[in-house]
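In: Compute the structure for the input listed below.
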Amino acid sequence: MAAIFIGAPLVTGAIAGEKAVPIPRVAIDVPRGQGMQTAVLAGGCFWGMEAVFEQVKGVRDVVSGYAGGTAKSANYGAVSTERTGHAEAIRISYDPRIVSYAQLLRVYFAVAHDPTQLNRQGPDTGPSYRSAIFPQTPDQKRVAAAYIAQLGKAGAWNKPIVTRIESGRFYPAETHHQDFARKNPVHPYILRWDKPKVAAFKAAFPGMVKG
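Out: Alright, predicted model coming up:
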């Protein structure tokens, strides 16, 4: 795993098999507000995305699913054909008094996936594995767009960021996909691609890890 520097204004992200990159803090944030809030993010296989965000303090629930297509074809068999328009995604329910939307975005870009991979992540290829943010409010859309622009100007990667901002409903995936990494900790895919992401998150953001 690549080295991670703590305590500076930059945090180094580490994706399994990828070179570490510096990630600046988000310049603006969504108003904290009251009550639980929801974020929907896509960044490759939802198993790993879910595994990372389940570790974040203030996150109450993470659901794997599909976003960007219709309810009729929101199932694994159909989505896997790469013709439905869905992305594998996660729905995060979080307490804004504990963790903010901007902090979730920083984890998303720093350790959860590689935002420079177009229609793929690691060994998985196709538009269902694209990097995409599905804002749930106008404020989320504003913050996500600003952060993508901020990262681009910072030159955090030596390749363009391909993360898209999209609209569309979220549909939960089949039961056997929920909490897959937690239920299958020695699955070869989990060991190779997802455990390193979880470890990178814990190293880079120790103050955000659930106790």
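In: From now on I want contacts and neighbour counts done on CA atoms only, so please keep to that.
Out: Fine.
In: Tell me the spacing between the spatially closest residue to S73 that is not a sequence neighbour and H187.
Out: For S73, ignoring the flanking residues on the chain, the nearest one in space by CA to CA, 6 or more residues apart in numbering is T84 at 6.4 Å. Taking CA to CA, to the nearest Å as the measure, T84 falls 28 Å from H187.
In: on that earlier part again, neighbours around the residue nearest to S73, how many?
Out: 18 (other CA atoms under 10 Å).
In: So it is in contact with G69, correct?
Out: Yes. Under the criterion of CA atoms under 8 Å, T84 makes contact with G69 at 6.1 Å.
In: which stretches of this structure form helices?
Out: Listed in chain order, the helices of the chain (DSSP state H) span 46-53, 76-79, 101-107, 138-154, 180-183, 188-189, 195-204.
In: can I get those helices in JSON lines with distance to D114?
Out: What follows is the helices of the chain, written out as JSON lines (distance: least, CA to CA, whole Å):
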{"stretch": "helix 46-53", "distance to D114": "11"}
{"stretch": "helix 76-79", "distance to D114": "21"}
{"stretch": "helix 101-107", "distance to D114": "11"}
{"stretch": "helix 138-154", "distance to D114": "13"}
{"stretch": "helix 180-183", "distance to D114": "19"}
{"stretch": "helix 188-189", "distance to D114": "17"}
{"stretch": "helix 195-204", "distance to D114": "11"}
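In: Could you single out the most deeply buried of these?
Out: Counting by mean count of other CA atoms under 10 Å, helix 46-53 has the highest mean neighbour count of these, with a mean of 26.
In: what packs against it?
Out: For helix 46-53, the packing partners by 3 or more CA pairs under 8 Å, 6 or more residues apart in numbering; DSSP states H and E come out as strand 59-67, strand 87-94, helix 180-183, helix 195-204.
In: For R182, which non-adjacent residue is spatially closest?
Out: Residue nearest to R182 in three dimensions, not counting chain neighbours: A51, with 7.2 Å by CA to CA, 6+ apart.
In: for comparison, sequence B:
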Amino acid sequence: MSAVIPGTSLALHPERFPDPADDLPRDQDPGRAILAGGCFWCTEAVFLQLDGVNSVISGYAGGDAEHANYEAVCTGRTGHAEAIEIRYDPAVIRYGELLKLFFAVAHDPTQKDRQGNDRGPQYRSAIFYQSEPERQAAAAYIHQLNQAGAFIAPIVTTLEPLDMFYPAEDYHQDFARRHPTQPYITHVAHPKVEKLRTAFPDTLKTPEAD
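Out: Reported below is the predicted structural model:
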């Protein structure tokens, strides 16, 4: 089974994305992950679908508080990346599972300082780690993906120590759900969510009964 990742020429082969061999130890898992993979509207939309994920907040990481606003970050000169803060239950979904879906579905980790037509360091692929075990788990999984031949191009995802995460403006939060017909959402975010549902259905939240 394969499908084209929206906005790229890469094919998604779920079998090329193994479960992480080295995950974050449960007793060192804070239940919080900060990931950057292009426009946060799209990554937020993907991770909100996952069972065990309690909340996803769009925001900025990698820069200072003074310039942690959309207008400044869009210049590409503040050091920030558009990122999401994922709060999750490690008893339901592991840190490594989040990484697996981050690489397999949420974005293209072979594009440096861009995602599709979104260009600039604010759209870089990055994992902002909060501890050394977290950094080691992320580095180990990137190595595992390279060994598995998950992508035809090198993974350029950076591992950056988390200083602070700054929530984005209110109008960015839960954007895809609130604006389902917005062109960017229909052409970029929705196909990624559908890819998740098709390729990894066992990861999804159970629909709530009426």
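In: what residue of structure 1 takes the place of R178 of structure 2?
Out: Residue correspondence to structure 1 (TM-score structural alignment): R178 of structure 2 is matched to K183.
In: Check E97 of structure 2 too.
Out: Alignment note (TM-score structural alignment): E97 of structure 2 maps to Q103 of structure 1.
In: sorry, back to before: looking at the helices and strands packed on helix 46-53 of structure 1, which is closest to P24 of structure 1?
Out: Judged by CA to CA, the one of those that comes nearest to P24 of structure 1 is helix 195-204, at 12.5 Å.
In: The closest one maps to which residues in structure 2?
Out: With TM-score structural alignment as the criterion, helix 195-204 of structure 1 aligns to 190-199.
In: Pull the number of nearby residues for the aligned partner of G33 of structure 1 in structure 2.
Out: Counting by TM-score structural alignment, G33 of structure 1 lines up with D27 in structure 2. D27 of structure 2: 7 surrounding residues under other CA under 10 Å.
In: same check, this time on I98 of structure 1
Out: 12.
In: Contact partners for the closest residue to it other than its chain neighbours?
Out: Leaving aside its sequence neighbours, I98 of structure 1 sits nearest to G58 (CA to CA, 6+ apart; 5.0 Å). By CA atoms under 8 Å, 6 or more residues apart in numbering, the contact list for G58 of structure 1 reads 94-99, 210.
In: V59 of structure 1 too?
Out: When contacts are counted by CA under 8 Å, 6+ apart, V59 of structure 1 touches 53, 92-95, 99.
In: Quick check: the gap between the most far-flung residue of structure 1 relative to its centre and Y108 of structure 1.
Out: In structure 1, counting by CA atoms, centre = their mean, K72 sits farthest out from the average C-alpha position, at 24.6 Å. Distance from K72 of structure 1 to Y108 of structure 1, counting by CA to CA: 28 Å.
In: isn't L204 of structure 2 right up against L50?
Out: Yes. Here L204 of structure 2 reaches L50: they are 4.6 Å apart, a contact under CA under 8 Å.
In: Would you mind telling me which of these two has the busier surroundings?
Out: More crowded of L204 of structure 2 and L50, by other CA under 10 Å: L50, with 24 against 17.
In: which residue packs closest to the aligned residue in structure 1 for that one, ignoring adjacent ones?
Out: Counting by TM-score structural alignment, L50 of structure 2 lines up with V56 in structure 1. Residue nearest to V56 of structure 1 in three dimensions, not counting chain neighbours: V209, with 5.1 Å by CA to CA, 6+ apart.
In: what's the answer for Q122 of structure 2, then?
Out: If the residues on either side of it in the chain are set aside, Q122 of structure 2 comes closest to A81, at 4.0 Å by CA to CA, 6+ apart.
In: neighbours of the equivalent of that neighbour over in structure 1, just the number please.
Out: Matched by TM-score structural alignment, A81 of structure 2 corresponds to A87 in structure 1. Using other CA under 10 Å, A87 of structure 1 has 30 other residues around it.
In: With P127 of structure 1 instead?
Out: Count around P127 of structure 1 with other CA under 10 Å applied: 21.
In: can you check S2 of structure 2 too?
Out: 11.
In: Hmm, it is touching A11, no?
Out: Yes. Here S2 of structure 2 reaches A11: they are 5.9 Å apart, a contact under CA under 8 Å.
In: Of the helices and strands packed on helix 46-53 of structure 1, give the one that comes closest to K159 of structure 1.
Out: Nearest to K159 of structure 1 among those is helix 195-204; the distance by CA to CA comes to 20.5 Å.
In: residues in contact with K210 of structure 1?
Out: By CA under 8 Å, 6+ apart, K210 of structure 1 lies in contact with 55-58.
In: oh sorry, the question was meant for S58 of structure 2
Out: Going by CA under 8 Å, 6+ apart, S58 of structure 2 touches 40-41, 44, 82-85, 167-168, 172-173.
In: Let me have these in CSV, adding distance to I127 of structure 2 as columns.
Out: Formatted as CSV, the contacts of S58 of structure 2 follow (distance: CA to CA, whole Å):
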residue, distance to I127 of structure 2
F40, 14
W41, 17
E44, 15
E82, 11
A83, 9
I84, 10
E85, 11
P167, 16
A168, 18
H172, 21
Q173, 20
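In: between these, which has the most around it?
Out: Compared across those, A83 has the highest neighbour count, 33 neighbours, by other CA under 10 Å.
In: Distance of R114 of structure 2 relative to L50 of structure 2?
Out: Separation of R114 of structure 2 from L50 of structure 2 (CA to CA): 25 Å.
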